[in-house]
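**Q** Sequence and predicted structure are below.
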Amino acid sequence: MKTNLVPWLLAVVAPVVWGSTYFVTQKWLPGADPVWLAAVRVGIPALFMVWLVPVQVWQKFGLRLLLMSLLNITLFSGLLFYSISVLPGGVAATLVATLPLQVILLRLVTGQGAELAHLIAAVGGVVGVGMLLWRADAALSPLGIAAALSAAFVMAAGVLMASRYSSDIKPLQLTAAQISLGGLCLLVFAGLSGHPFPEVTQEGVIAMLWMGPIGMGVAYWAWFRAMAFVPVHKLAFLGLLNPVVAVLGGVIIMGEVLSTGQISGMAIILGCILGAQLVGSRQAGTKSAA
């Protein structure tokens, strides 16, 4: 029983760490260019992780790893940081929280099926995140909205692809390969963009080290390691912990105060996450045992 809990605990690590991205970026990296922010965040761990991938893995799975890296790392990181830079953090997080819903819709489109309870929980999760975070008083950037929704879409596609085509690649190698390729692509794009490298304070350097080696290396390894054991449609729901952590971080670090509506939204999110894990658990357990 204890052993079965390990993948779920690993699955929780990733969204908890990723949830810190919002308040860490806005507090210690305000105004930083999103292109370079994404490039440096991925590039730092890429320098260390590229050596963890054997040559034969590149030779055998190179194209597959490149496609997964573009979806899970390069496009997702670039779109996420762009949306954070032009939208209020709460709005960006709410739109990115459509990830579980988009995973379910993609499963339906590809003929994999989905339970109605999961669809309801996904919609409820977005509503809960909206209640928790949405505080938009000004006009919203259409490009920012499109970027946030696209970030959720490419991540949904990447998660589904990884769950289907990565069973024969070790989780650490899978993580290292994707981050290495993603970091290279982002650094090249940032260099060609013509944007000047942002000035970063000492606190900003520490923030980048947190979001890079920990937020990318450790968190992504935990995510892909858990994917081997946790059904992908249930794993996606754990991503809803991301905005919950973001808000709690704002309360603890930035002295923000939760309203009654935000507390209600948090309760809805946690209820949807728990409900999504419980729905079909007996059937999944039977298939896993078989």
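**A** Nice, thanks for sending it over. Residues are numbered from 1 along each chain as shown.

**Q** okay, CA-based contacts and neighbour counts for the rest of this
**A** Fine.

**Q** Please, which helix or strand holds the closest residue in space to M211 that isn't next to it in sequence?
**A** The spatially closest residue to M211, leaving aside those adjacent along the chain, is R41, at 6.1 Å (Cα to Cα, 6 or more residues apart in numbering). R41 is part of helix 34-49, with elements assigned from DSSP states H and E.

**Q** Give the buried residues for that helix.
**A** For helix 34-49, a neighbour-count test (16 or more other Cα atoms under 10 Å) marks 34-46, 49 as buried.

**Q** Now the two most distant members of the residues you listed.
**A** Farthest pair in the buried residues of helix 34-49 (Cα to Cα) is P34 and M49. Separation: 22.8 Å.

**Q** Dump the buried residues of helix 34-49 into JSON lines; add distance to T3 as well.
**A** Below are the buried residues of helix 34-49 laid out as JSON lines (distance: Cα to Cα, whole Å):
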{"residue": "P34", "distance to T3": "40"}
{"residue": "V35", "distance to T3": "40"}
{"residue": "W36", "distance to T3": "40"}
{"residue": "L37", "distance to T3": "37"}
{"residue": "A38", "distance to T3": "35"}
{"residue": "A39", "distance to T3": "36"}
{"residue": "V40", "distance to T3": "36"}
{"residue": "R41", "distance to T3": "32"}
{"residue": "V42", "distance to T3": "31"}
{"residue": "G43", "distance to T3": "34"}
{"residue": "I44", "distance to T3": "33"}
{"residue": "P45", "distance to T3": "29"}
{"residue": "A46", "distance to T3": "31"}
{"residue": "M49", "distance to T3": "27"}
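
**Q** So which of those is the closest to L105?
**A** Of all the buried residues of helix 34-49, A38 has the smallest distance to L105: 27.6 Å, by Cα to Cα.

**Q** Can you name the element that comes right after the helix or strand containing K60?
**A** Using DSSP H and E, K60 sits within helix 55-69. Downstream of helix 55-69, the first helix or strand assigned by DSSP H and E is helix 76-86.

**Q** Which strands or helices does that following helix pack on?
**A** Helix 76-86 sits against helix 34-49, helix 89-96, helix 142-165, with contacts defined as 3 or more Cα pairs under 8 Å, 6 or more residues apart in numbering; DSSP states H and E.

**Q** Check it against this one:
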Amino acid sequence: MLLLLTGLGWGSNWPALQLLLREMPPLAARSYAGLASSFVFGLGALAFGVRLSVPRALWGRLALFSALNVTAWMGLATVGLLWLSAAEAATLAYTMPVWAALLAWPILGERPSLTKLLALALGIGGVVILFAGRGLDVGLAKLPGMLLLLGSAMFFALGAVLAKRYPLPMHPVAAMVWQVGLGCLPLFLLSPFLETVRLGELSPLGWFLMGWMAVVALGIAYLAWFGALARLPASTATIGTLLVPIVAVLATGLLLDEPLGLREWSALGFTLAGVLLATRRRA
């Protein structure tokens, strides 16, 4: 149930965010929702007696994980939506278990097997299929978004591997509040220098989407994810993230009327096959 909540929350946020970007610039959209989520859930945690204090020895680790798992992940992925559709962005973003499997070799000493190398080939194959058949000019036009999404996936994968090497012993609610809050703060500080925000011109739909992102995608879904990690093996929980691109692609087709043809489904199939191979447990 926790993994299902995570998949529904994160997956539904991709088309919602693309809609919101029609009214708000990317850094402001993410950071405003993230800081609001951190504040509201932080108050809720205090009301239920959850300790939010962070031991001095953990501040450096917390800052690093916040930068990798939130700042780089959300910042690069959100800006990438300016060039890509929500379905394309979600497919590229959730290649991150493949990168995590590869990064585990130098950091955790886990050498990649032939199965993991095959998984990487399948993941790259999905990316090639996704952008094939659109012509060189269109491909180059989407290249910045593609690089940003792949970068966000790699940073998130690095954060996941480092978290396994150096665990963060905190209550899941406290971990969510601090990582989302600290991770969104740099985006909030950068926004006034790079963007023009007019909250007064935000439509009722825009406010609803902001609330959805703050409460569901950055609040409930992150809490569900940390809860799942506490109850399941890491490989099982990672496989659960496969729900996210599936939900994102389906929701995008339904809500944004984007085409879901053979190319999109083939790319998604290749990517999911690669992720499954990269994260499966040995017998």
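**A** Received the coordinates, thanks. These figures come from a predicted structure and were not determined experimentally.

**Q** ok, back up a step: mind checking which of the helices and strands packed on helix 76-86 of the first structure is nearest W18 of the first structure?
**A** Set against W18 of the first structure and scored by Cα to Cα, these come closest in helix 89-96, at 11.1 Å.

**Q** with the second structure superposed, average distance for the closest one?
**A** Here the mean offset of helix 89-96 of the first structure against the second structure after fitting is 3.2 Å, by mean Cα distance after the TM-score superposition for the first structure.

**Q** so what secondary structure elements neighbour that helix?
**A** Using 3+ Cα pairs under 8 Å, 6+ apart: helix 89-96 of the first structure touches helix 76-86, helix 116-133, helix 142-165.

**Q** go again using 10 Å as the cut-off
**A** If contacts are counted by 3 or more Cα pairs under 10 Å, 6 or more residues apart in numbering; DSSP states H and E, helix 89-96 of the first structure sits against helix 2-28, helix 76-86, helix 116-133, helix 142-165, helix 241-254.

**Q** and the angle from the third one to helix 89-96?
**A** When you say that, I think you mean helix 116-133 of the first structure. Between helix 116-133 of the first structure and helix 89-96, the angle comes out at 170 degrees (axes from the mean of the first three to the mean of the last three Cα atoms, to 10 degrees).

**Q** What mean distance separates helix 116-133 of the first structure from the matching residues in the second structure?
**A** Relative to the second structure, helix 116-133 of the first structure is 4.4 Å off (mean Cα distance after the TM-score superposition for the first structure).

**Q** which other helices and strands contact that helix?
**A** Secondary-structure packing of helix 116-133 of the first structure (3+ Cα pairs under 10 Å, 6+ apart): helix 89-96, helix 99-109, helix 232-238, helix 241-254, helix 260-278.

**Q** any idea how far the helix or strand just after the last one is from the chain center?
**A** When you say that, I think you mean helix 260-278 of the first structure. Sequence-wise, the next helix or strand downstream of helix 260-278 of the first structure (DSSP H and E) is helix 281-289. Taking Cα atoms, centre = their mean, to the nearest Å, the mean C-alpha location of helix 281-289 of the first structure is offset from the chain mean by 26 Å.

**Q** which residues are in contact with helix 281-289 of the first structure?
**A** Residues outside helix 281-289 of the first structure that contact it (Cα atoms under 10 Å, 6 or more residues apart in numbering) are 229-231, 234, 278, 280, 290.

**Q** List just the nearest of the residues you listed to H118 of the first structure.
**A** Among the contacts of helix 281-289 of the first structure, K234 lies closest to H118 of the first structure (Cα to Cα), at 8.5 Å.

**Q** just to revisit the earlier point, ok, which of the helices and strands packed on helix 89-96 of the first structure comes nearest L184 of the first structure?
**A** Nearest to L184 of the first structure among these is helix 76-86 (12.8 Å), distances taken as Cα to Cα.

**Q** what span of the second structure lines up against the closest one?
**A** Helix 76-86 of the first structure lines up with residues 73-83 of the second structure when matched by TM-score structural alignment.

**Q** and V16 of the first structure, how far is that from N242 of the first structure?
**A** Applying Cα to Cα, to the nearest Å, the value for V16 of the first structure to N242 of the first structure is 6 Å.

**Q** Ok, F48 of the first structure next?
**A** F48 of the first structure sits 26 Å away from N242 of the first structure, going by Cα to Cα.

**Q** Likewise for A138 of the first structure?
**A** 24 Å.

**Q** More neighbours: which of these two?
**A** Between A138 of the first structure and N242, N242 has the larger neighbour count (other Cα atoms under 10 Å), namely 23 against 8.

**Q** residue in the second structure matching the more buried one?
**A** N242 of the first structure maps onto V244 in the second structure when the alignment is built from TM-score structural alignment.

**Q** what's around R135 of the first structure, how many residues?
**A** Counted by other Cα under 10 Å, the residues lying close to R135 of the first structure total 12.

**Q** ah, wrong one, I meant M170 of the second structure
**A** Neighbour count of M170 of the second structure, defined by other Cα under 10 Å: 15.

**Q** Helix, strand, or coil at it?
**A** Assigned by DSSP: H, G, I helix; E, B strand; the rest coil, the conformation of M170 of the second structure is coil.
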